[in-house]
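Engineer: Sequence plus the predicted model coming up.
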Amino acid sequence: MATTVAAALVTMPPGAVREMHWHPNADEWQYYISGQARMTVFDTGPNARTTDFSAGDIGYVPRNLGHYVENVGDTDVQFVGVFRAPRYEEVSLSNWLAHTPPRLVAQHLNIDEKLIAQWPDTSPGVMPKT
């Protein structure tokens, strides 16, 4: 068993979105195996960058930066995320919001707490096209 590297294989059907998330323990290197993807990475302040990827491309996300990946093609996107860390760690936006006091979330997002009560408390990971 590896003690210095972790990896995740992600498969996304057409139109799917890999939920907004970040990795607290390592940078992420991605190798795109198939499909057409678009990734947006949010840096500190108002900075964000969006990049398109296809088979053979390499993506990079610095540790702790929020990001999401979209399948913008008509075939499955598959990529492997590699981390120089002993284990895979992720904080998803949905999980983070679900474990923040509802009153605080409601005040910051200007929404009703009743809506927050309907949110799942676990991450969907890859969300299908709606």
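Structural biologist: Okay, I see it.
Engineer: use CA for all of it now, contacts and neighbours both
Structural biologist: Noted.
Engineer: Distance of the spatially closest residue to residue 102 that is not a sequence neighbour relative to residue 23?
Structural biologist: Spatially, and ignoring its direct neighbours in sequence, residue 102 is nearest to residue 113 (6.0 Å; C-alpha to C-alpha, 6 or more residues apart in numbering). According to C-alpha to C-alpha, to the nearest Å, residue 113 and residue 23 sit 28 Å apart.
Engineer: Presented hereafter is structure B, for comparison with structure A:
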Amino acid sequence: MMISRISIIVVLSYIITSTSAYDPDALQDLCVADKSHGTKLNGFPCKETSNITASDFFFAGISKPAVINSTSGSAVTGANVEKIPGLNTLSVSLARIDYAPGGLNPPHTHPRATEVVYVLEGELEVGFITTANKLFSKTIKIGEVFVFPRGLVHFQKNNGKSPASVLSAFNSQLPGTVSVAAALFATEPALPEDVLTKTFQVGTKMVDKIKERLATKK
């Protein structure tokens, strides 16, 4: 009896872990996102089959470089379920990232997906940090690929004198992005100031200066 109970617990634990690790599996051919419905429960409701068109599976937004006007010198163009309704329940999405010379995609995480980048143009320094605070970094060039494991802090930087761009693939229809700097210094409402001063071992003037600089980037 004890063995069977343990077996059931192990099996249930495996099922729960497996089902929560990725986007839900599709149980039908299509579930095009119906954003007008207003309801959202771990995904979007399905559009009526009669209203589905080929346009629900098409997006031309990553065919050309984006206009870069950020202070970090990079621009991200997502091709996820919010842009392509047909991706709903399919557990996959793309993004294009363009970098000006010296441009940076600042340290961030994707809580719901592993990311694979393929270099379209230029040369980039990329890297991620493990939970043991170990950095894995490499310089990648046109045609080369690098992987950022799910949930780990990572970055990309164009150290060259010409523009660069990558195509990113995710195993989620909506991977989500948490910017490290913005999450700490630009939240609404703001984190308690003493949390930041004690975390970074700096004074309130330094914290206020960082907040002010990030606020000007919005």
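Structural biologist: Nice, I can see it. From a predicted model like this one, the values you see are computed outputs, not experimental measurements.
Engineer: Could you tell me the TM-score of the two chains?
Structural biologist: TM-score of the superposed chains, computed with TM-score structural alignment, normalised by the length of the first structure, equals 0.86; 124 aligned residues with a C-alpha RMSD of 1.8 Å.
Engineer: So what does the residue nearest to residue 102 of the first structure match up with in the second structure?
Structural biologist: Counting by TM-score structural alignment, residue 113 of the first structure lines up with residue 204 in the second structure.
Engineer: Could you tell me which residues make contact with its match?
Structural biologist: 193-194, 197 (C-alpha atoms under 8 Å, 6 or more residues apart in numbering).
Engineer: Mind doing that once more with 10 Å?
Structural biologist: Counting by C-alpha atoms under 10 Å, 6 or more residues apart in numbering, residue 204 of the second structure makes contact with 193-194, 196-198, 210.
Engineer: Now the corresponding residue of the second structure for residue 17 of the first structure. Nearest residue, chain neighbours left out?
Structural biologist: Using TM-score structural alignment, the partner of residue 17 of the first structure in the second structure is residue 104. With C-alpha to C-alpha, 6+ apart as the criterion, residue 104 of the second structure has its nearest non-adjacent residue at 4.4 Å, and that residue is residue 157.
Engineer: what's the helix or strand for the alignment partner in the first structure of that neighbour?
Structural biologist: Using TM-score structural alignment, the equivalent of residue 157 of the second structure in the first structure is residue 70. Using DSSP states H and E, residue 70 of the first structure sits within strand 66-71.
Engineer: angle of the helix or strand just after that strand against strand 66-71?
Structural biologist: Next in sequence after strand 66-71 of the first structure, counting helices and strands by DSSP H and E, comes strand 77-83. Strand 77-83 of the first structure and strand 66-71 are oriented at 160 degrees to each other (axes from the mean of the first three to the mean of the last three C-alpha atoms, to 10 degrees).
Engineer: Strand 77-83 of the first structure: what's the following helix or strand?
Structural biologist: Scanning forward in sequence from strand 77-83 of the first structure by DSSP H and E, the next helix or strand is strand 91-92.
Engineer: So which elements touch the helix or strand that comes right after that next one?
Structural biologist: Proceeding N to C from strand 91-92 of the first structure, the next assigned helix or strand is helix 93-98, under DSSP H and E. When contacts are defined as 3 or more C-alpha pairs under 10 Å, 6 or more residues apart in numbering; DSSP states H and E, helix 93-98 of the first structure packs onto strand 17-22, helix 102-109, helix 113-117.
Engineer: Mind doing that once more with 8 Å?
Structural biologist: Helix 93-98 of the first structure makes packing contacts with strand 17-22 when contacts are defined by 3 or more C-alpha pairs under 8 Å, 6 or more residues apart in numbering; DSSP states H and E.
Engineer: ok, average deviation of the strand it packs on from the second structure?
Structural biologist: When the second structure is overlaid, strand 17-22 of the first structure sits 0.7 Å from its aligned residues on average, using mean C-alpha distance after the TM-score superposition for the first structure.
Engineer: top helix in the second structure by residue count?
Structural biologist: helix 2-21 (DSSP state H).
Engineer: so the next helix or strand after that one matches what in the first structure?
Structural biologist: Next helix or strand after helix 2-21 of the second structure toward the C-terminus (DSSP H and E): strand 74-79. When the first structure is aligned by TM-score structural alignment, strand 74-79 of the second structure has no counterpart there.
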